[in-house]
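Asks: Make a model of this:
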Amino acid sequence: MSTNPLLSPQDALVALMVAASASNEHIETSELVKINQTINHLPIFADFDADRLPTLSRAVFDLFEEEDGLDALFGLLREALPAELNETAYALACDVVAADGTLDEPELRFLEEVRFELNVDRLNAAAIERGARARHMTLG
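Replies: All right, here's what the predicted structure looks like:
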């Protein structure tokens, strides 16, 4: 592991949220709102420069245009994220895809890949997913 990763841990978390939003090739306003709320309210982002969001988003979109872009993204995430943030990363990805109230097949496959690539235990992942679902329930 490099001592000077290309992304900070906060950059990696933001990049993963953007990737989660883009995973079904359709970015919903509710997902963008969730990303911004997360950056503005969670303690992990207290010293994050929100002006980096457009740059990180562009980097994710550029990677998604590459043939092995998703693998490259996961490589960057693994390098930048300390292991103790893997479940946090998965939880943030779940919150973003749950924000619009629907989960489609590409989003489910993306979350499965995140779970695998970040080595999130299946039982812990199920609890995280249930929490995301509970936080994004609507009436009716």
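Asks: CA only for contacts and neighbour counts going forward, please
Replies: Noted.
Asks: Check the burial of Phe74 by counting its neighbours.
Replies: Phe74: 17 surrounding residues under other Cα atoms under 10 Å.
Asks: one more to put side by side:
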Amino acid sequence: MPTAHEAMIYVMVITSASDRDMTDEELARIGQVVRSWPVFVDFPEDRLVAVAKDCQQLLHDGRSLDGILELARKAIPARLHDTAYALAVEVASVDLEMRMEEVRVMQRLRQALEIDDTTAHAIELASKARHRMLT
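Replies: Next up, the predicted model:
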């Protein structure tokens, strides 16, 4: 069973890997999030790569997306489910568009974490606002 921190990283990794192409921008954003978001304040940053590889290994070993989402749901305290969803949105928003695969993963994540539509929409709008550029 992963720790809450590890499970939140799993959420970001599966979001990034949803289109089978983890871009450098997405990987950089995961690192930036782990370094800067308060929820990771007591997570040893040097463990990030190992945890991401653990998640990838679970996928390669036949653990389904639903299986990883179930692990995440159990490991992440309910009060942080919206935070975990926000982490996923942050990674998905890097390229300013969501591909169909990412949309599907986000829908399944919302279901697994029991994120209501209003909360999901608010998180998604906030992320879009944060990533807009002037030009």
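Asks: What is the burial count for Leu111 of structure 1?
Replies: 21.
Asks: how far away is it from Ala50 of structure 1?
Replies: Using Cα to Cα, to the nearest Å, Leu111 of structure 1 is found at 24 Å from Ala50 of structure 1.
Asks: Now for the residue lying closest to Ala19 of structure 1 once chain neighbours are set aside: which residues touch it?
Replies: With Cα to Cα, 6 or more residues apart in numbering as the criterion, Ala19 of structure 1 has its nearest non-adjacent residue at 6.3 Å, and that residue is Val60. Val60 of structure 1 is in contact with 15, 18-19, 73, counting by Cα atoms under 8 Å, 6 or more residues apart in numbering.
Asks: What lines up with Val60 of structure 1 in structure 2?
Replies: Counting by TM-score structural alignment, Val60 of structure 1 lines up with Cys55 in structure 2.
Asks: likewise Phe74 of structure 1?
Replies: So, by TM-score structural alignment, Phe74 of structure 1 is matched to Leu69.
Asks: just checking, that match touches Ala112?
Replies: Yes. Counting by Cα atoms under 8 Å, Leu69 of structure 2 does reach Ala112; the two are 6.3 Å apart.
Asks: Show the buried residues in the contacts of Val60 of structure 1.
Replies: 15, 18-19, 73 (16 or more other Cα atoms under 10 Å).
Asks: Serialize the residues you listed to a markdown table and add fields for distance to Tyr90 of structure 1.
Replies: Formatted as a markdown table, those follow (distance: Cα to Cα, whole Å):
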| residue | distance to Tyr90 of structure 1 |
| --- | --- |
| Ala15 | 12 |
| Val18 | 13 |
| Ala19 | 12 |
| Leu73 | 14 |
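Asks: Aligned counterpart of Glu113 of structure 1 in structure 2, please.
Replies: Match for Glu113 of structure 1 (TM-score structural alignment): Arg108.
Asks: For Leu118 of structure 1, grab the count of nearby residues.
Replies: 19.
Asks: again, but for Ala112 of structure 2
Replies: Ala112 of structure 2 has 18 nearby residues by other Cα under 10 Å.
Asks: element containing it?
Replies: In this assignment (DSSP states H and E), Ala112 of structure 2 forms part of helix 100-113.
Asks: Counting by contacts, list what that helix packs against.
Replies: helix 4-17, helix 65-75, helix 81-92 (3 or more Cα pairs under 8 Å, 6 or more residues apart in numbering; DSSP states H and E).
Asks: just the angle between it and helix 4-17, please?
Replies: 150 degrees (axes from the mean of the first three to the mean of the last three Cα atoms, to 10 degrees).
Asks: Superposed on structure 1, what's the mean shift for helix 100-113 of structure 2?
Replies: After superposition onto structure 1, helix 100-113 of structure 2 sits on average 0.5 Å from its aligned residues (mean Cα distance after the TM-score superposition for structure 1).
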